[in-house]
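Please find the sequence and the predicted model below.
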Amino acid sequence: MFEISDTQKIGVGLAGFGIFFLFLGMLLLFDKSLLALGNILFISGLACVIGLERTFRFFFQRHKVKASISFFGGIIIVLTGWPLVGMLFEMYGFVLLFSGFFPVAINFLRRVPVLGTFLNLPGISGVLDKLSGDSDRTRV
């Protein structure tokens, strides 16, 4: 088992609040201030969880330059007053940046007791198989 430091616990909380404020900002018709607050909290939470150096290396890898420019460009566009356009850029960058994590997250969510039953339904399972890149998954 591994130890979780206090900084990592704070980072999980910051990232959680960041996602909450992003969701709330989109729910309230792309409120600029909530989206900006959510972006700042999410990035600072990510930096607390994995560390500043690893965060910097994650965003500025050679093969992720396009995704990072899109993600951070979307944040700048949100801050300048175009929240809808900025969130579109940001979502595109987010999908490109974190697409390697999607199969791990989907397989983890499939093992959660109640949610796993829902995610293994025939229609939903097919969509998730395409997202995770696991088209020939054996169903149990």
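Thanks, I have it. Numbers count the residues shown, from 1 in each chain.

Could you use CA atoms for every contact and neighbour count after this?
Fine.

what's the closest non-adjacent residue to F59?
S68 (5.8 Å; Cα to Cα, 6 or more residues apart in numbering).

Which residues are in contact with the one you found?
59-60, 93, 97 (Cα atoms under 8 Å, 6 or more residues apart in numbering).

Ok, G73 next?
By Cα under 8 Å, 6+ apart, the residues touching G73 are 86, 89-90.

State the distance from it to S132.
Distance, G73 to S132, using Cα to Cα, to the nearest Å: 27 Å.

just V95 next, same as before
Where S132 is concerned, V95 sits at a distance of 12 Å (Cα to Cα).

who has more neighbours, the two?
S132 (18 against 14; other Cα atoms under 10 Å).

who touches the more buried one in this structure?
102-104, 106.

10 Å - rerun?
Contact analysis of S132 by Cα atoms under 10 Å, 6 or more residues apart in numbering lists 99-107, 126.

what's the longest helix in the protein?
Ranked by number of residues, the top helix in the chain under DSSP state H is helix 6-27.

Sort out which one of the contacts of S132 lies nearest F17 for me.
Set against F17, the nearest of the contacts of S132 by Cα to Cα is A105 (19.2 Å).

Quick check: that closest one vs L14, distance?
19 Å.

Which one of the two is surrounded by more residues?
L14 (23 against 11).

The residue nearest to that one when sequence neighbours are not counted and L24, how far apart?
Nearest residue to L14, sequence neighbours excluded (Cα to Cα, 6+ apart): G45, at 4.6 Å. G45 sits 18 Å away from L24, taking Cα to Cα as the criterion.

Could you do V114 as well?
Distance of V114 to L24, computed by Cα to Cα: 25 Å.

here's the one I want to compare it with:
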Amino acid sequence: MGFLTVSLLLFILGVMFFLDRALLVMGNLSFLIGLCLLIGVKSTLSFFLKKGKIKGSIFFFLGFFIIVFLRLSIVGFPLQIYGLFQMFKSFLPFLYDSATKLPIIGRYLRNPQLKKMVDEVSAKGPIRMRQINLILLLFDNLRNLLKILLLSKINYFICCNYQKLQIIQWKQNLDILKSQQIYRTSIY
């Protein structure tokens, strides 16, 4: 379990340091070693060679090969992420159900649209229709998120800058009054 934690940490650091090749390679190796130590070598091989996970395994090891031998982290890392997603997507409903039971963030994750999206991603069936529905659902969620962010930014601007706006308006009014005063004194 320690190697898997180290691999997650190294992956995060590798992304934070703009896809640093050395960190990503160490993360990959510690992931493979951790998986072998956790479930055994034979089970690890059977996991990667299962019929439903062969596509994900190909993408994962292709990304690993590109990172290590071709030194192209920017190409290999997205391939690895896609491969890991393909291998572990059947695990998403369990992970989602566990996350909804967490004390603080659980109530935010109990969203019917998010549940539907998790079910769509992890389900098996006609791929085209699932992908189209998933994309539409993602765009709908992104649109709602952007609305919330925009409204919160507007509210923040209004609340924090209200006094500044009043001062600017007051100064403008004062400038107008001064210019009118100067104009009046120059006429007389």
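Ah, there it is. Since this is a predicted model, take the numbers as computed values, not measurements.

circling back to that earlier point, spit out the residues that contact V95 and S132 of the first structure alike.
Counting by Cα under 10 Å, 6+ apart, the residues touching both V95 of the first structure and S132 are 101-102.

Quick check: the aligned residue for F98 of the first structure in the second structure?
Matched to the second structure by TM-score structural alignment, F98 of the first structure sits across from F88.

What lies in contact with the host helix or strand of that match?
Assigned by DSSP states H and E, F88 of the second structure belongs to helix 73-88. By Cα under 10 Å, 6+ apart, the residues outside helix 73-88 of the second structure that reach it are 11, 14-15, 18-22, 24-25, 28, 47-48, 50, 52-68, 70, 89, 91-92, 121-122.

Out of the contacts of S68 of the first structure, which is nearest to N120 of the first structure?
L97 (26.0 Å).

what's around the closest one, how many residues?
So L97 of the first structure, with other Cα under 10 Å, has 20 neighbours.

Which element, helix or strand, includes S125 of the first structure?
Applying DSSP H and E as the criterion places S125 of the first structure in helix 122-132.

before we move on, back to that, more neighbours: G45 and L24 of the first structure, which one.
Set side by side, G45 of the first structure and L24 show more neighbours around G45, with 24 against 16, by other Cα under 10 Å.

Now check the second structure for the residue matching that one.
Using TM-score structural alignment, G45 of the first structure pairs with G34 in the second structure.

aligned partner of F64 of the second structure in the first structure?
Per TM-score structural alignment, F64 of the second structure is aligned with I75.

picking up where we left off before, which member of the contacts of S68 of the first structure is positioned nearest V49 of the first structure?
Top of the list for closeness to V49 of the first structure, among the contacts of S68 of the first structure and by Cα to Cα, is F59 at 14.5 Å.

Which residues are in contact with that closest one?
By Cα under 10 Å, 6+ apart, the neighbours of F59 of the first structure are 65-69, 71-72, 97.

Looking at those, which is nearest K9 of the first structure?
L97 (22.9 Å).

quick one on the thing from earlier: how close does the helix holding F88 of the second structure sit to the first structure?
Helix 73-88 of the second structure, aligned to the first structure and superposed, deviates on average by 0.7 Å (mean Cα distance after the TM-score superposition for the first structure).

is it true that L13 of the second structure touches V25?
No: using Cα atoms under 10 Å, L13 of the second structure makes no contact with V25, being 11.6 Å away.

To which residue of the second structure is G16 of the first structure aligned?
Aligned partner of G16 of the first structure by TM-score structural alignment: T5.

right, I mislabeled it, should have said R111 of the first structure
Counting by TM-score structural alignment, the partner of R111 of the first structure is K101.

Can you list the helices and strands that the helix ranked longest in the second structure packs against?
In the second structure, with assignment by DSSP H, the single longest helix is helix 127-187. In terms of contacts (3 or more Cα pairs under 10 Å, 6 or more residues apart in numbering; DSSP states H and E), helix 127-187 of the second structure is packed against helix 112-122.

check contacts around the match of R111 of the first structure.
By Cα under 10 Å, 6+ apart, K101 of the second structure lies in contact with 107, 109-110.

Return a ChimeraX selection command for the buried portion of the residues you listed.
The buried residues among these can be selected in ChimeraX (16 or more other Cα atoms under 10 Å) with this line:
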select :109
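
Closest to Y162 of the second structure out of the contacts of K101 of the second structure?
R107 (33.4 Å).
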